[in-house]
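Trainee: got a predicted model here, sequence first, then my questions.
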Amino acid sequence: MPKTRYKSAASEAIHSAASDLYDAKVISKKTMREYDELCIEKAPDFDAKAIARIRKDVKVSQAVFAHYLNTSPSTVQQWERGDKKPSGMAARLLQIVKKHGLAVIA
């Protein structure tokens, strides 16, 4: 399971305390979701040009890029046209590829 990315060390500590309270059934699932929203870093937001730039930087076709990201070539095309936005998980994968290249997920 991937490591959760918190907004700060303080956010991580607060979320950990809230998680313990949730496990002890002191706070509700709704309240825990509010702590998630407050403390956990959101997935990055990539626009169409940024996605195309990431793919071109790793020097692969849309079809190959789609294969690595476990999606369809048409989805990559839609991202690069700006017709669709990558989901949270796909955005995280794009963030990893941007920072480390394709080798890290190959």
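Mentor: Happy to help now that I have it.

Trainee: going forward, measure contacts between C-alpha atoms and count neighbours the same way
Mentor: Noted.

Trainee: so where do the helices sit in this structure?
Mentor: Under the criterion DSSP state H, the chain contains helices at 9-23, 29-39, 48-57, 62-68, 73-81, 88-100.

Trainee: between those helices, which one is nearest to A106?
Mentor: Comparison of these against A106 by C-alpha to C-alpha identifies helix 62-68 as nearest, at 6.8 Å.

Trainee: then this one, side by side with the first:
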Amino acid sequence: MVDTRLDKMHAIAKRFNDNGTIDQLTMRKIDALAMSAKNEEMTAARIKSIRQREHISQGVLATVLNMSSESVKKWEQGKTQPQGAALRLLNVIDKKGIEAVI
């Protein structure tokens, strides 16, 4: 849902750029922001790798993400995938470290 809203806002900005309301430099910045805001999918191995790199347990990661330990366990086993806010936070942790979200 967030991606849909982001796509709509990006399309509006593109129309403004097409009619000259937004200059090229601003449009390039908006393009970059829109691309960076999209969540990258998380594989089971990647989630486990992030957790191990940060030296935290499944329980600690679950607490940071406001999820259950069982959810994190299922993600790492590849049974389910993180969605929404949990996926966004995992992307932040992956790029900036656990300190960025605690």
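Mentor: Happy to help now that I have it. All values derive from a computational prediction rather than experimental measurement.

Trainee: where does the TM-score land?
Mentor: TM-score for the superposed chains, counting by TM-score structural alignment, normalised by the length of structure 2: 0.65, backed by 77 aligned residues with a C-alpha RMSD of 2.4 Å.

Trainee: what lines up with V64 of structure 1 in structure 2?
Mentor: When the structures are aligned by TM-score structural alignment, the residue of structure 2 matched to V64 of structure 1 is V60.

Trainee: that match: how many residues sit nearby?
Mentor: With neighbours defined by other C-alpha atoms under 10 Å, the count for V60 of structure 2 comes to 16.

Trainee: for K95 of structure 2, same thing?
Mentor: The burial metric for K95 of structure 2, expressed as a neighbour count using other C-alpha under 10 Å, is 11.

Trainee: check P82 of structure 2 too.
Mentor: Should you count by other C-alpha under 10 Å, P82 of structure 2 turns out to have 21 residues around it.

Trainee: repeat for A103 of structure 1
Mentor: A103 of structure 1 is flanked by 9 other residues according to other C-alpha under 10 Å.

Trainee: try Q62 of structure 1
Mentor: Residues within reach of Q62 of structure 1, counting by other C-alpha under 10 Å, total 19.
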